[in-house]
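Fold the following and give me the result.
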Amino acid sequence: MQKELQENSLSSWQNIELTGFTAASISEKLQELPESSKQEIRRKGEAALAYNWPIIPVTAYLEFVRSGDREIMQRYYRQRNKTLKNLVLAELLEGEKKYIDAIVNASWALCEQSSWVLSAHLPSQKAGAGVPDIQEPILDLGAGETSVNLGWVYHLFGTELDKISPLLKKRIFLEIDEKIIQPYVQRNDFWWMAFKENEFVNNWNPWVNYNVVLSTILLGDAVNNDLRKKVVKKSMRSVDNFINYYKQDGAADEGPNYWSHAGGKLLEYLELLKNVSKGHIDLGQEQIIQNIGTYIMDVHIVNKFYVNFADSSVRVKPNPALIYRYGLYINKPELMQFGAFVSQNTNFLDHPIIGSLDYSLNNLYIYKQLKNTAPLKENKLVSRFDETGVVIGRTSSNGKKGFFFAAKGGHNNESHNHNDVGSFVLYHQGEPLIVDVGVETYTAKTFSKDRYEIWTMQSDYHNLPKINNNSQAFGKEFSAKDESVKETSLGLKFRLDISEAYPKEAYSKKWVRNFELKRELPELIIEDSVEYNKIETPAIHNFMLAAPPKLVKKGKILLRQTDDKKVHFYYPPAKFKFDVEEIVLNDEKLLKDWQQEKLYRLVLTSRNIDELKEVSSFRILEE
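Next up is the predicted model:
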């Protein structure tokens, strides 16, 4: 973010306030929705009237430290906030004050909640995980989201609340001030603020900053303008660190599943700044901001499939309205059209009320424009994210023809990292062949020192070799080197040395992996040029597959067969022994992501026990 924007832009503002988003304008937008969507809002509103607002038991928080289960507490959290959202939208749609008392009860119940922080995030408090310390309010994603919901109630229904009792608005203000605004202005040590030099930064930064700024502004004059300016200025310094940390190529370390909560949250924050600054702050033409936006379009494969490195899921459902808003902000019609294209793969146009209350309200304001935008997605034959080390290639601009290929270099200490330097994915006619598994349901272990005990995080369950019985190791130093990309008229070449992604016990002096994607056949060649310091156990090449491979004959494996095409995997049988393992999916999230009960691991074990230099080549061919 430009220095002059940080230091001088606010000085000329007379008042920091949100424009638009009145109860009347939102009601008008709701009336424009399809009847089916309005009926759904009414139905959910009616159901929300019956919610009895149970407390969140202390044992629900404690379950995170007792068993690692974070979902028990989060189910309470989600239901409480979802219920308030449904009541608010129903009242805005109907406008007959039928839901006002229920909204009051919901708001009071959330105000009565001792802590808005999620159980999984309590380790940030000095007392550690377990029971929330109400004397140390901390700011996390959960606290911010609840605060925004209450802020919208204050902003939209303030007059009605005052008719019932002025103490209602006062209570909401006091809780947001105590739990959100004061901790924000008084403390600089929340890790996500990124005020410490060389501090790790991730999607929490724009997400929490956005929630804090929006909550503050929604309270209107209850927060004096000087304090509002102080909050906005501080948020600009903090989000500036996020933008500086983000790679210039715009790629999300966490993968496309997190784009909505990283790049998308940055967009929401920047939109908010543009709104409250009356257009003074607009970073839409900055190259990094443009790259962050178009990333989600470039990593789209076909339908709901996206390139899913790191903790991303294989199927992703980004909010099409958020994509459209990003395209509007950076003035990229092709991104706006991609948002319309994504809406065609979902029921968004019939039911745009998705996600949080804040999401839903913003969707309303963009719905008509998105609906009237022609859906279009032009597939690039090559997309490169050189700083991140991700390269993407297609053999056809038609997403349902030929091969789609993506590979990654980088290092093993990215946000939501998997040990996967040198791994790749391959799709055929829009269907997954060689895959990245993704991630299981989050538990306490997921973000602990024991993260790499989880099988989905390990290189053995990515498309990578196991060298001298050693898997890849965690840490920024375990990285690719000598990465190079070459585009040709015939295809794409990607080269990298992955030897340093393994610990020294692997005795890997050189492991140069060459990918070559050829468009004409189409064909993918993977060539590993290897040099060992010594060999203690034979190397094992792992390939994760979506469907069971069939050994046609030694050296030839059938990966997929359609009505008119076969995809074969060729390997040198003199060099490798063939085996295949079933990977049963027991985790609820993986079962939902993959929509099947098993994946498969193709295991090729090297017969080499004494040659310190060797070259192995694998071919995947459509025939």
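
When you work out contacts or count neighbours from here on, use the C-alpha atoms and nothing else.
Fine.

list the contacts for the most centrally placed residue in the chain?
Against the mean C-alpha coordinate of the chain, by Cα atoms, centre = their mean, the closest residue is residue 258 at 0.6 Å. By Cα atoms under 8 Å, 6 or more residues apart in numbering, residue 258 lies in contact with 203, 252, 312.

do you know how far it is from residue 422?
Remark: distance between residue 258 and residue 422 (Cα to Cα, to the nearest Å) = 21 Å.

Also residue 125?
Distance, residue 125 to residue 422, using Cα to Cα: 38 Å.

tell me the secondary structure for the residue nearest to the centre of the chain?
Here residue 258 takes the helix state, with states given by DSSP: H, G, I helix; E, B strand; the rest coil.

Kindly provide the distance from it to residue 327.
Relative to residue 327, and taking Cα to Cα, residue 258 is found at 18 Å.

cool, and residue 147?
Distance of residue 147 to residue 327, given as Cα to Cα: 28 Å.

Those two: which has the busier surroundings?
Each of residue 147 and residue 327 has its neighbours counted (other Cα atoms under 10 Å); residue 147 has more, 29 against 23.

The one helix or strand the more buried one maps to packs against which elements?
Here residue 147 sits within helix 141-164, counting by DSSP states H and E. Under the contact definition 3 or more Cα pairs under 8 Å, 6 or more residues apart in numbering; DSSP states H and E, helix 141-164 sits against helix 71-94, helix 100-112, helix 166-176, helix 204-218, helix 357-371.

Next, the structure of the following sequence, for comparison with the previous one:
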Amino acid sequence: MTGIEQLTLRQLKSALERAQDEGAPLFPEAADPRSWRRSRQDPRCAQVWNDIRTAGESFLSAAAPPLPYSAFTLFHRTGDRTRYDDSYFDRRRRLCVLAMLAIADEEGERWIAPLQDIIWAICDEYTWVIPAHVGLYHNDYPSGIWDRPEPPRETVDLFAGETAFALAEITGLLEERLEPWVVRRARDEIGRRVLNVYFADPAPQNWELKTNNWPAVCASCIGGSALWLVRDPEKLAGMLWRTLAALRQHLQGFDEQGATPEGAAYWQFGFGYYVYFAELLYSRTAGQVDLLAGEKLRRIACFPRSCMLTGSQVINFSDAPAEIDYQPGLYDRLRRRFPEAASPEQAPVYKGAFRSWMMASRMLLWMEPEAPAPGRYGGLPRREDYYFPGHGWVVSKSADAGGLVAFAAKGGSNDEPHNHNDLGHFIVHVRGRSVLCDLGAGEYTRQYFQPAYRYEQLTAGSYGHSVPVAAGAGQTAGASHRARPLGYERTDERVVYRLDLTGAYPDAALERLHREFVWERPAQAGGEARYSLTVRDECVFGKAESFESAFICSLPPALEGAGCAAIGPVTMIYDAERFVCRVTEERYRTIAGEERTAYRLVLAASEPSVRTVCEVRFEINGRG
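Next up, the predicted model:
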């Protein structure tokens, strides 16, 4: 058995050749009717299967939405990406749902004709690349893309890859029941739009140069499509070798402790696809190639546990949502290999995962039986502390009869994937709510990914984070703007984390800005649970300058006299003689385009000074 770091091309070719004639199914759970039956009979899956059938019935009575040119170019003309994308992903949901019903429903044949229609419609699309990703490989993207007489060369983006993988797998599973022209056309389009684009052109795809979720998703989809469609082991070995290079690139984005600065949601997306492909390759090579082998892979598989808060809430630094829809099958599959990994106690839901056949099918078919699983996340009491020095994250979680209380802070750099200018930012989660919070991703538009616009937005700029403002200036984006760790200490009673934030700011007059977090918690879970966080900033200038420390709150703060403010279950205590407190209500739009409100609580030094020390204490009240 060989892992990704040790694997050679010769070993890959040999493994594919030796397993060529074994005939084992690539996706054994999907090929076994008993797996589908178990899923449909699992009480945890009852609601999602009801939703699948309801969706299927609605698809029978309403045609797939069109994808007109006017919607396709809307991203170029206004920056909007929702109108086209909504219709595009509606078609992918139809593909997923109709394929599941064709395989698993008692009236399976009823769903074949509409499934063939949606496959044919997807094959008719001008491109499988969404408008926001057209021409993404150009260095001056998005300038000079849409106003040229010739469209840019075809590429493989996340969703073209997903489309190819889904069509390859669905036609592979249903080949004997689909009409041959449908199967042939789907496979021809996969070859033309994805396999030939990637393997016939040596020019790197934009994502092959990155370490974020993109190389994982794109390479896994391309490799997964090839596993389903290419029989010749020698040819397949050469194709997979290039995809494996991109997957190694993805793994470089995790630090040595297995953390990614993209957080739990993008871990589930990016590394999830890595796992889907790894399992297919394991089956195709009869267990000779195991891309999940190795200590670093174990640490990556365990990373989401550190991010999990109450229910579906997570620590969400950068462009990450505060809540995610867990895909329990993925976590259960990883726990087979790594028992210390987390399995969220959440039933599958018919939501975003169903835009992708790969995510939805594994979510349902990989779930373990409902019997209690030792070490399953959610047992109380517990205490967990994490330090990820490679990306500068600190997480401390404690639970008692009142619920989960957690603190998280980040250093790192202002040049991370899905970057926010947020060095020294932190979250305090109290029994079901992140009171001091991260706003997550702003609405994804063309402008949001242009730095001049992006960092003027509340969600991505330092103004929308719990960080200082030094001499009137916020933090600056770029690789040179980094936090320098000064120390991490942990005992049963406290966690101390110190950062040098000087490099995060542009002002030449700033000589030093240090931030210290002291998180205090009960030595043992249970009993009188008292928690507090002290945030101490020391700022030194070359001459007297202004200083402010901002705190982003999900609940409206109430000023309760000099030196005290209540933020829901948290009381903030500060020096009212030296700092003036003000609160502003801030409106912003989420990644889903929803209007939300947050509250920005600011402590401003009363007088400019060469040296300012600001110490704030957040006390968590009782068990409420």
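
Please state their TM-score.
The TM-score (TM-score structural alignment, normalised by the length of structure 1) is 0.88; 593 aligned residues with a Cα RMSD of 2.7 Å.

on that earlier part again, between residue 125 and residue 422 of structure 1, point out the one with more neighbours.
Using other Cα under 10 Å, the more surrounded residue of residue 125 of structure 1 and residue 422 is residue 422, with 29 against 18.

Can you give me the distance of the corresponding residue of structure 2 for that one to residue 398 of structure 2?
Residue pairing (TM-score structural alignment): residue 422 of structure 1 is matched to residue 424 of structure 2. Distance, residue 424 of structure 2 to residue 398 of structure 2, by Cα to Cα: 22 Å.

and if you look at residue 593 of structure 2?
Residue 593 of structure 2 is 33 Å from residue 398 of structure 2, where distance means Cα to Cα.

same thing with residue 8 of structure 2?
Counting by Cα to Cα, the separation of residue 8 of structure 2 from residue 398 of structure 2 is 44 Å.

Name the residue in these two with the higher neighbour count.
Per other Cα under 10 Å, whichever of residue 8 of structure 2 and residue 398 has more neighbours is residue 398, with 23 against 13.

my read is residue 588 of structure 2 is in a helix, agree?
No: Residue 588 of structure 2: not assigned to a helix; according to three-state DSSP it is strand.

Could you pull up the contacting residues of it?
442, 458, 459, 595, 596, 597, 598 are the contacts of residue 588 of structure 2 under Cα under 8 Å, 6+ apart.

next helix or strand past the lengthiest strand in structure 2?
Counting residues, the longest strand found in structure 2 (DSSP state E) is strand 531-545. Per DSSP H and E, the first helix or strand lying C-terminal to strand 531-545 of structure 2 is strand 547-553.

Report the distance from the helix or strand just after that following strand to the chain centre.
The C-terminal neighbour of strand 547-553 of structure 2 among helices and strands, as given by DSSP H and E, is strand 558-559. Relative to its parent chain, strand 558-559 of structure 2 has a centroid offset of 35 Å by Cα atoms, centre = their mean, to the nearest Å.

got the helices and strands packed on helix 141-164 of structure 1 as CSV, with mean neighbour count and distance to residue 283 of structure 1 columns?
As requested, these are exported to CSV (neighbours: other Cα atoms under 10 Å; distance: least, Cα to Cα, whole Å):
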stretch, mean neighbour count, distance to residue 283 of structure 1
helix 71-94, 21, 31
helix 100-112, 20, 35
helix 166-176, 18, 29
helix 204-218, 26, 15
helix 357-371, 18, 20
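
could those helices go into CSV alongside distance to residue 318 of structure 1?
As requested, these are exported to CSV (distance: least, Cα to Cα, whole Å):
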stretch, distance to residue 318 of structure 1
helix 71-94, 19
helix 100-112, 28
helix 166-176, 29
helix 204-218, 16
helix 357-371, 12
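
Compare those helices and give me the one nearest residue 346 of structure 1.
Minimum separation from residue 346 of structure 1 across those (Cα to Cα) falls at helix 357-371, 12.8 Å.

so after the closest one, what's the next helix or strand?
Once helix 357-371 of structure 1 ends, the next helix or strand along the chain (criterion: DSSP H and E) is strand 382-385.
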